[in-house]
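Chemist: okay, sequence plus prediction incoming.
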Amino acid sequence: MTDLTLYDCLESGNGHKVRLMLSLLDIDYTLVLKDIHKGETRTPEFLAINPIGRIPTLQFSDGRVLAESNAILCYLAEGSDYLPQDRFARAQVLSWLMWEQYEHEPNIAVARFWMHHQEMTPERVKLLTEKQEKGRKALDLMEMNFTYANWAVGNDPTVADVSLYSYTSVAEEGGIDLAPYPAIRKWLDRMAALPGFIPMEPFEDTK
């Protein structure tokens, strides 16, 4: 039995970040899948583990639980090259992680989810267009960074790259074309070449 149990849903980019980090670091864990579309993260049993009722959730053998994907990434990467020891570089990584959850994920991930799991009413079509436009603006910033740098921070991949990778890699599933972003596409290739890399799972429509 492993010391770590990850509760996850394979189509979740936030969950994929954690599975990718575990794989890159070659950390053993037990995977317990939860179907978010069937309310499996809202059962009394799961809420007793994580009262927020969301995945990914990482549980330790002593019963402790850690939620929020980027917090989990930082915990797992502690002591590795994926989390810089330099004070300023670490702050830069944290800056990317906060930006990812504030500007990137709420637009690119939501556009992807709506297109596969929501009935597209006229109101939602309008909102989807707004999400896609904001998603492109987020990618514009990333394109600028990767035009001049191979990685988000410094000369090597960090948890910032892991966090940004998952939903960026499937942006086209949310109607956001990656063709105008050559630097991002090269960065995606660099990520895919890392030892231990695992890709996102394909999306299955539930509409």
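Modeler: That came through, no problem.

Chemist: switch to C-alpha atoms for all contacts and neighbour counts from now on
Modeler: Will do.

Chemist: I'd assumed H104 was in contact with G135.
Modeler: Yes: taking CA atoms under 8 Å as the definition, G135 is a contact partner of H104 at 6.2 Å.

Chemist: from the contact counts, what lies against the helix or strand F88 falls within?
Modeler: Here F88, judged by DSSP states H and E, is contained in helix 87-99. In terms of contacts (3 or more CA pairs under 8 Å, 6 or more residues apart in numbering; DSSP states H and E), helix 87-99 is packed against helix 159-169.

Chemist: quick one: the nearest residue to Y167 once chain neighbours are set aside from R19, how far?
Modeler: Sequence neighbours aside, G13 is the residue nearest to Y167 in space, at 5.4 Å (criterion: CA to CA, 6 or more residues apart in numbering). Using CA to CA, to the nearest Å, G13 is found at 10 Å from R19.

Chemist: another structure for you, compare them:
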Amino acid sequence: MPPLTIYGNSGSGNCLKVKWVAQHLGLPFVWEEVDVPAGGTRTPAMLALNPAGRVPFVVLPGGEVLSESNAIIAYLAEGTALIPQAALARARMLQWMFWEQYSHEPYIAVRRYQLHYLGRDPADLDPKLKERGEDALRLMEASLGRAPYLSGDALSLADIALVAYTRMAHESGFDLAPYERLRDWITRVETGLGIGPYA
């Protein structure tokens, strides 16, 4: 069977989570690096594959194209231990994955892009990005007081989806020092995935 092809950018947490799931599950894949700042997602060839003009997206072995990071990892992990079998635990996993795209990524990842890539002054940014990012980190810290992973006692897609930008939060101007459980969780997830710590 031909390998999966992942189109992504190595600086993007949304892209990395797809790569990590494929690696963790031992799926053969080819990584195609896309230069997003240079307009790499907007070329005619790329738009022909993914009209949404974003990465990540994958070309499956049968030629089908699938986009949106959390949809991709859910497809890749179908039938594996990364998706809990129990209905409530599975729903908790999905709850966190939906929350990640609505209440975490829009603040922590967006602030990172503004500071780390565009070099903007923190004083010029919308203060709600920092406020709501801190809200997200506090919620995760509190939730990790109940179980070692977000949806229970085992690593799931929820953890992979949320660790991607959480471990980069210092580049967004967030200090993780007050969040002991969150820092321990990041280390657990990195160890479970076999990836090194983010410098």
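Modeler: Great, that's in hand. None of these values were measured; they are calculated from a predicted model.

Chemist: once they're superposed, tell me the TM-score.
Modeler: After superposition, the two chains reach a TM-score (TM-score structural alignment, normalised by the length of the second structure) of 0.94; 199 aligned residues with a CA RMSD of 1.7 Å.

Chemist: coming back round to it: and the helix holding F88 of the first structure, what's buried?
Modeler: R90, Q92, V93, L94, W96, L97 (16 or more other CA atoms under 10 Å).

Chemist: in the top helix by length along the second structure, which residues are buried?
Modeler: Counting residues, the longest helix found in the second structure (DSSP state H) is helix 127-143. Of all the residues in helix 127-143 of the second structure, those buried under the rule 16+ other CA under 10 Å are L129, K130, R132, G133, E134, A136, L137, M140, E141, S143.

Chemist: map the second one onto the first structure.
Modeler: By that I understand K130 of the second structure. Superposed on the first structure with TM-score structural alignment, K130 of the second structure falls opposite Q132.

Chemist: next: the last one.
Modeler: Structural alignment places S143 of the second structure opposite N145 in the first structure (criterion: TM-score structural alignment).

Chemist: aligned partner of G174 of the first structure in the second structure?
Modeler: Under TM-score structural alignment, G174 of the first structure pairs with S172 in the second structure.

Chemist: could you measure from its match over to W185 of the second structure?
Modeler: 19 Å.

Chemist: equivalent analysis for P148 of the second structure, please.
Modeler: Between P148 of the second structure and W185 of the second structure the distance, using CA to CA, works out to 7 Å.

Chemist: which one's more surrounded, the two?
Modeler: Under the criterion of other CA atoms under 10 Å, the comparison of P148 of the second structure against W185 puts W185 first, with 21 against 18.

Chemist: ok, the residue mapped onto the more buried one from the first structure - contacts?
Modeler: Counting by TM-score structural alignment, W185 of the second structure corresponds to W187 in the first structure. Going by CA atoms under 8 Å, 6 or more residues apart in numbering, W187 of the first structure touches F146, N150, W151.

Chemist: and what of S169 of the first structure?
Modeler: Taking CA under 8 Å, 6+ apart, one finds L188, M200 in contact with S169 of the first structure.

Chemist: now do P180 of the first structure: how many residues are near it, please.
Modeler: Using other CA under 10 Å: P180 of the first structure sits among 13 other residues.

Chemist: quick check: the gap between it and L10 of the first structure.
Modeler: On the measure of CA to CA, P180 of the first structure and L10 of the first structure end up 28 Å apart.

Chemist: before we move on, what about E105 of the first structure?
Modeler: Distance from E105 of the first structure to L10 of the first structure, by CA to CA: 16 Å.

Chemist: please say which of those two ends up with more neighbours.
Modeler: Neighbours were counted for E105 of the first structure and for L10 using other CA under 10 Å; E105 has more, 21 against 18.

Chemist: on the three-state scheme, the more buried one is what?
Modeler: helix (DSSP: H, G, I helix; E, B strand; the rest coil).

Chemist: ok, now which ones touch the closest residue to it other than its chain neighbours?
Modeler: Ranked by CA to CA, 6+ apart and with sequence neighbours excluded, the top spatial neighbour of E105 of the first structure is Y167, at 6.9 Å. Shown in contact with Y167 of the first structure (CA under 8 Å, 6+ apart): G13, N14, E105, I108, A109.

Chemist: check contacts around the first one.
Modeler: Translated: G13 of the first structure. A109, S166, Y167, M200.
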